[in-house]
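Student: after the sequence you'll find the predicted model.
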Amino acid sequence: MRPISVNFHLWKPCNYHCRFCFATFRDVQGYLTFSDATRLLLLLREAGTEKINFAGGEPTLHPYLGELLSESRRLGFVTSIVSNGARIAELLEKHTGNIDWVALSVDSASEVIQKKLGRGNGDHVQRSIALFDELHRYTIHVKLNTVVTRLNFQEDMSEFVRRVRPERWKVFQVLPVDGQNDGSVEELLISTQQFQEFVERHQALLGENFRPVVETNDLMRDSYVMINPQGQFYNTTTGRHLYSSSILEVGVDAALAQVGWNVDNFLARGGIYAWE
């Protein structure tokens, strides 16, 4: 199967310090130039990629995200941004027409818990609600991303979900990755049963078109096609990041074959949906 949807982690800088982040890229230096990044996008498009998800770090802080969104639109991609909301408002002013989807990351409706998790300084929830409202006004498709940890697995986020009205709500079991979040994630880990408790608590949302897209650790690993800031595919099969050769040097097919991709898990977690 061609890599129909790709997560491109543009760079590692971020304005937050989420304790569970598995994309800190401690072992990666620098990021692609604009010229190399656009060449990478062209290679992906030629290989059959339809949707490009720009992630980080925090992608909205990237110096030429707007230009990459424009180039992605020119190439015919469905575009998506996974963000904590840092500079979404500024980006919308100039590049609304080049953005199809925005996924905002909110793990709890409690400002206290968000701060304890390292996401924000006590105002992340209210800022996110305002951004969801703005995205709805622009008629941009919205997703809500929630990482379930020991600090929030007993929470009921139903009221918050109804308030922000995401088209997709992605619910992730906190994922430990050696070399990325070790030393900070251990106290946040939960069992699959505890994760399932969180999921079951939100079953009432099923009839309201807010069905959670649920991803356990086993389902998450290797089900994404991911690219690091240096333009290499990577996965977490071994519990650490495994990197391919440079895509620009060996091509999409050869580089992806070096790290692998679990297509069955990709399909099982709903990786293909009506994103057009």
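Tutor: Sure, I can see it.
Student: all contacts plus neighbour counts: C-alpha atoms, from now on.
Tutor: OK.
Student: contacting residues for residue 48?
Tutor: With contacts defined as CA atoms under 8 Å, 6 or more residues apart in numbering, the neighbours of residue 48 are 2-4.
Student: no no, residue 202
Tutor: Applying CA under 8 Å, 6+ apart, the residues near residue 202 are 156-158.
Student: ok, back up a step: among the contacts of residue 48, the buried ones, what's the PyMOL command?
Tutor: Only the buried members of these enter the following PyMOL selection, criterion being 16 or more other CA atoms under 10 Å:
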select buried, resi 3+4
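Student: before we move on, the earlier item: top of the contacts of residue 202 by neighbour count?
Tutor: When neighbours are taken as other CA atoms under 10 Å, the top entry among these is residue 157 (19 neighbours).
Student: is it true that it touches residue 109?
Tutor: Yes - contact status for residue 157 versus residue 109: in contact at 6.3 Å, counting by CA atoms under 8 Å.
Student: ok, second structure coming up, stack it against the first:
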Amino acid sequence: MKKLKVNLHLIEACNYRCRHCFAHFDKHNVLTPETWINIIDNAVASGMVTSFNFAGGEPLLYPHLTSLAEYANSLGCKCSVITNGSCIDEEWIKNNVSLFTTIGFSLDSFFPDTLRKIGRCDTNGRVLDLDRIKEIFTLIKKYNPSIKIKVNTVVSAINKDETPGELIRKHDLPVDRWKILRMSPFENDRFSNKDITVTDEEYTEYITRNLSAFGINTISEKVLYNTDAGMEIVCESNLNGTYIMIDAGGYLVDDTKNSNYVRVINCADTPFSDGISKLTFDSEIYEARYKK
């Protein structure tokens, strides 16, 4: 198995309310940076972890994101972050892009009406439109030409008929990796997204249409596709058991038991390797998304 990447969900708070969002954990107090440093140390000490992805909620709302990324870098770990992009400006880019090998953006559509239907907007209905996306991507590459820009798109009943691949190509967006994810259904006493799920056929049609925008006309069971422009496209219809996630309370969680997350261990006080041994984890699918 390759060395592992761990997703640290630093905070549940988010300024968007996306209908499909899978980051609905139990409510926790926001952990101190000292606790997260302890968790990072624990993961690295296992000898299994060499990179961290900072997630949320919206991780840029966590006030100590920068210091945690600096600390993980000091241990020789690679860092990435996945954001909705709304909190990013040139000052943030200038001061932070050197800390990350990849910055990922959750972009489910380029159409404002669709984004508002999804809930990918603030309370005033402001969205990250195409012009702003182009500006942000250009600034990121300006301050760190070697950084990779990733786009995550979650396919739901709201955006299933769109072809963002055409716009990525038309506007020559500097996207290194595009991950197309099928929405995962979740339901508990405070959240449900089951009304916007997509069928197998709808997801396959979305994949086929968007791969075709890059001249890829042969669809197979594989996860990773490479375009002539050098962009990787990762297609994942089932996310369960293929990511290693630590929730905002510091718990390693398992998403294969039911439609919610099940805590495995508290990573602040239990050896990380103990948790991995108890976690339902599909290493083959995990590695497939990185194979050329």
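Tutor: Noted; the coordinates are in hand. Predicted model only: the values in this text are computed from it and were never measured.
Student: TM value for the aligned chains?
Tutor: Once superposed, chain against chain, the TM-score is 0.90 (TM-score structural alignment, normalised by the length of the first structure); 268 aligned residues with a CA RMSD of 1.9 Å.
Student: can I get the contacts of residue 48 of the first structure in JSON lines including secondary structure and distance to residue 135 of the first structure?
Tutor: What follows is these, written out as JSON lines (DSSP: H, G, I helix; E, B strand; the rest coil; distance: CA to CA, whole Å):
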{"residue": "2", "secondary structure": "coil", "distance to residue 135 of the first structure": "31"}
{"residue": "3", "secondary structure": "coil", "distance to residue 135 of the first structure": "28"}
{"residue": "4", "secondary structure": "coil", "distance to residue 135 of the first structure": "25"}
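Student: would JSON lines of the contacts of residue 48 of the first structure with distance to residue 178 of the first structure be doable?
Tutor: Written out in JSON lines, the entries for those read as follows (distance: CA to CA, whole Å):
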{"residue": "2", "distance to residue 178 of the first structure": "29"}
{"residue": "3", "distance to residue 178 of the first structure": "26"}
{"residue": "4", "distance to residue 178 of the first structure": "28"}
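Student: work out for me the element residue 194 of the first structure sits within.
Tutor: In this structure, residue 194 of the first structure is located in helix 192-200 according to DSSP states H and E.
Student: and residue 261 of the first structure, by the same measure?
Tutor: Per DSSP H and E: residue 261 of the first structure is located in neither a helix nor a strand.
Student: corresponding residue for it in the second structure?
Tutor: Aligned against the second structure by TM-score structural alignment, residue 261 of the first structure finds its counterpart in residue 281.
Student: leaving out sequence neighbours, find the closest residue to its match.
Tutor: What sits nearest to residue 281 of the second structure in space, not counting adjacent residues and going by CA to CA, 6 or more residues apart in numbering, is residue 241, at 4.6 Å.
Student: please report how far whatever residue of the first structure lines up with the one you found lies from residue 91 of the first structure.
Tutor: With TM-score structural alignment defining the correspondence, residue 241 of the second structure maps onto residue 222 in the first structure. Taking CA to CA, to the nearest Å as the measure, residue 222 of the first structure falls 31 Å from residue 91 of the first structure.
Student: circling back to that earlier point, tell me who's in contact with the match of residue 241 of the second structure.
Tutor: In this structure, residue 222 of the first structure makes contact with 235-237, 260-262, 265, judged by CA under 8 Å, 6+ apart.
Student: A strand includes residue 51 of the second structure, no?
Tutor: Yes - assessed by DSSP: H, G, I helix; E, B strand; the rest coil, residue 51 of the second structure belongs to a strand.
Student: how many residues are close by it?
Tutor: Counted with other CA under 10 Å, the neighbours of residue 51 of the second structure add up to 22.
Student: thinking again about what came up before, could you look up the SS state of the residue nearest to residue 281 of the second structure?
Tutor: With three-state DSSP as the basis, residue 241 of the second structure sits in coil.
Student: so what does the one helix or strand residue 68 of the second structure maps to touch, helix or strand wise?
Tutor: Secondary structure here is read from DSSP H and E; on that basis residue 68 of the second structure sits in helix 65-74. Contacts defined by 3 or more CA pairs under 8 Å, 6 or more residues apart in numbering; DSSP states H and E place helix 65-74 of the second structure against helix 33-45, strand 78-83.
Student: residues of the first one that come out buried?
Tutor: With burial defined by 16+ other CA under 10 Å, the residues of helix 33-45 of the second structure counted as buried are 33, 36-37, 39-44.
Student: distance from that helix to the first structure after superposition?
Tutor: Following superposition, helix 33-45 of the second structure is found to deviate from the first structure by 1.3 Å on average (mean CA distance after the TM-score superposition for the first structure).
Student: other SSEs contacting that helix?
Tutor: helix 65-74, helix 272-278.
Student: what comes up buried for the first one?
Tutor: Residues 65, 68-73 are the ones in helix 65-74 of the second structure that count as buried (16+ other CA under 10 Å).
Student: kindly report the same for the shortest one.
Tutor: Buried positions in helix 272-278 of the second structure, judged by neighbour count with 16+ other CA under 10 Å: 272-273, 275-276.
Student: for it, which helices and strands make contact with it?
Tutor: Applying 3+ CA pairs under 8 Å, 6+ apart, we find helix 272-278 of the second structure packed against helix 33-45, strand 262-266.
Student: now what about it, what contacts it?
Tutor: Contacts made with helix 272-278 of the second structure from outside it, assessed by CA under 8 Å, 6+ apart, are listed as 42-43, 46, 48, 252, 264-265, 267.
Student: now the helices for the first structure?
Tutor: Using DSSP state H, the helices assigned to the first structure run over residues 34-46, 65-75, 88-95, 111-117, 124-137, 158-164, 192-200, 217-220, 247-250, 252-259, 263-268.
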